[in-house]
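Asks: Quick one, structure for this:
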Amino acid sequence: MLRPRIIPCLLIQQGGLVKTRKFKEPKYVGDPINAVKIFNEKESDELMVLDIDATVHQAEPNYALIAKLAAECRMPLCYGGGITTPEQAARIIGLGVEKVSISAAALVRPALLTEMAAAIGRQSVVAVLDVRKKTGFFSKGYEVCTHNARQAHKTDPIELVQQLQAAGAGEIVINSIDRDGEMQGYDLDLARQVRGVVKVPLTVLGGAGSLAHIGELLKTCGVVGAAAGSLFVFKGPYRAVLINYPTAAQKDELCRAVLADA
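Replies: Prediction:
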């Protein structure tokens, strides 16, 4: 039976673990290696780690940190940040990472996905689209942004999803900028639109503040990856830092809810 994947997403800035709100106001929440150790103990389905500064500063991936993360991690690990060539992707996979994610570089040159798929296998290539609602009285729909939401791109997100999976992406991650860190629930309309066209595994990120929000996403989209940041690093209305993750019984309950609506 296919089961939804529940995935903590950790953001790295200057080697530390941070959490943002709408891609702004990064708050330091601890050491990423310690976080990985805790998620190991809690038997997380997967782990996504994104360096949010690498692309902005045109920096190489932090291979020393990646090696430490991979050595510690006992679950499938996806790493993103600063990857612009298939050689970099292959080096990261060689360190023990299962998947690499790219965003800005894929939008500039979708053929990079094809090259990466040839080098490391399509199943290891993840395309991340950071999406927000267009602003302005006459604006409708969504737009894709890169460089921590500082650069907007004209191509419609749904068209981009189709282009990137055709180019070689083995997984699509759709991340809501508007919902990031708000803990008020996923953008279900955006998720539904993407789910309608995607033919590879889909992961949805941005907005989860409770297991009920994950349940709503799964009821809306079926078996997809449900990723979250704040939900798994904060606890309570005052956002006290506390690494947490659903128990096996809680995950089983979410799965039953999906099957009941199937």
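Asks: Going by C-alpha atoms from here, please, whenever you check contacts or count neighbours.
Replies: Noted.
Asks: Could you give the number of residues near residue 174?
Replies: By the other CA atoms under 10 Å criterion, the neighbourhood of residue 174 contains 24 residues.
Asks: Neighbours of residue 56, how many?
Replies: The burial metric for residue 56, expressed as a neighbour count using other CA under 10 Å, is 15.
Asks: So it belongs to a strand, correct?
Replies: No: counting by DSSP: H, G, I helix; E, B strand; the rest coil, residue 56 is located in no strand; its state is coil.
Asks: Excluding sequence neighbours, find me the nearest residue to it.
Replies: With CA to CA, 6 or more residues apart in numbering as the criterion, residue 56 has its nearest non-adjacent residue at 5.3 Å, and that residue is residue 147.
Asks: and that neighbour, what does it touch?
Replies: By CA atoms under 8 Å, 6 or more residues apart in numbering, the contact set of residue 147 is 55, 56, 104.
Asks: Here is a second sequence; please produce its structure as well for comparison:
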Amino acid sequence: MSLNRIIPLLLLEENKLVKTKKFSEPKYIGDPKNTIKLFNEMNCSEIMIIDIEKTKKNKNIEFNFIESIISEAFMPVSYGGGIKNLNDINELIKIGCEKISINYKSDDHEFIEKAVSTFGSSTIIVSIDIKKIGSDIFCFDYISKITKKEKLNDKIKELNKCGVGEYLINFVDKDGLMSGFDRETIGEILKLTNSQITFCGGASSYDDLYETILTGATSLAAGSLFIYQSLDSGVLINYPDGNEYTKILEA
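Replies: Got it, this is the predicted structure:
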């Protein structure tokens, strides 16, 4: 039986764990290594780490620091942030990253094609930030914070030609609000590709994860849900366990 994926998504800024709202106002959460250790204890099955400042400030990836985090993880780790070339991807894989998430460089289709052909479609994740305006879904530039004229369906159509095996779709207007997944839009996006899609933005509860899985999504990521006890409350690292975990994964 193919199990669903439930993934904590951790954001880094200046090598510290932060959380954002609508891609703004990064708030300090804690030490990423200690957080990884806590997820280990909760038998978390997979984690995504995104450094939100490396590309924005044109900084190089700090491979030693990323390796020190990954060395604490008992689960597969995906990493994104500051990837400029194939050598960056190769180095990240060498230090233990299972998958590599590419956002800003995804506009360079030649680069994506080379990355997929070199490292395999199961290794490369293309991360796309989106905003829904009316009935249309547009791509969002997280660096300039401008909604592009490019529609999501057009971008995915071109990237499908590059052999992309997985997408990470981030709902900008849902980020950090714990207001619930946009299941209607998720259903629309699932029709755009046969590749795996992980959706992030809005997770409000374990029941919300379960109900969204039932709509057809098979992979969901969340930040605030696994970091806070509730919106605007203190930090409380958590992850589904026991019956909750089995219910979601086998939905």
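Asks: sorry, back to before: show me what the residue nearest to residue 56 of structure 1 aligns to in structure 2.
Replies: In structure 2, the residue paired with residue 147 of structure 1 is residue 142, using TM-score structural alignment.
Asks: Do you have the strands of structure 2 handy? List them.
Replies: Along structure 2, the segments classed as strands by DSSP state E run 5-13, 16-21, 24-30, 47-51, 77-80, 99-102, 124-133, 136-141, 146-151, 166-171, 196-200, 219-222.
Asks: so residue 209 of structure 1 touches residue 179, yeah?
Replies: No: proximity of residue 209 of structure 1 to residue 179 does not meet the contact threshold set by CA atoms under 8 Å, at 10.1 Å.
Asks: okay, and the common contacts of those two?
Replies: With the criterion set as CA under 8 Å, 6+ apart, the overlap between the contacts of residue 209 of structure 1 and residue 179 is residue 185.
Asks: Distance-wise, check residue 165 of structure 1 relative to residue 26 of structure 1.
Replies: Separation of residue 165 of structure 1 from residue 26 of structure 1 (CA to CA, to the nearest Å) stands at 31 Å.
Asks: How about residue 61 of structure 1?
Replies: 20 Å.
Asks: Out of the two, name the residue with the larger neighbour count.
Replies: With neighbours defined as other CA under 10 Å, residue 61 of structure 1 and residue 26 compare such that residue 61 has more, 21 against 16.
Asks: quick one: contacts of stretch 8-21 of structure 2?
Replies: Contacts to stretch 8-21 of structure 2, defined as CA under 8 Å, 6+ apart, come from residues 25-32, 46-53, 65, 174-177, 221-224, 226.
Asks: Quick one, which of the residues you listed are buried?
Replies: In terms of neighbour count (16 or more other CA atoms under 10 Å), the buried residues within the contacts of stretch 8-21 of structure 2 are 26, 29, 32, 46-53, 174-177, 221-224, 226.
Asks: Which residues are in contact with residue 177 of structure 2?
Replies: Counted by CA under 8 Å, 6+ apart, residue 177 of structure 2 has contacts 21, 22, 201, 202, 224, 231.
Asks: same question, residue 200 of structure 1
Replies: By CA under 8 Å, 6+ apart, residue 200 of structure 1 lies in contact with 165, 169, 170, 171, 172.
Asks: And it, what's its match in structure 2?
Replies: Under the alignment defined by TM-score structural alignment, residue 200 of structure 1 corresponds to residue 195 in structure 2.
Asks: From residue 136 of structure 2, how far out is that match?
Replies: Here the criterion is CA to CA. By it, residue 195 of structure 2 lies 21 Å from residue 136 of structure 2.
Asks: Same question for residue 184 of structure 2.
Replies: Residue 184 of structure 2 sits 12 Å away from residue 136 of structure 2, going by CA to CA.
Asks: and if you look at residue 222 of structure 2?
Replies: Distance, residue 222 of structure 2 to residue 136 of structure 2, using CA to CA: 24 Å.
Asks: what's the answer for residue 223 of structure 2, then?
Replies: Taking CA to CA as the measure, residue 223 of structure 2 and residue 136 of structure 2 are separated by 25 Å.
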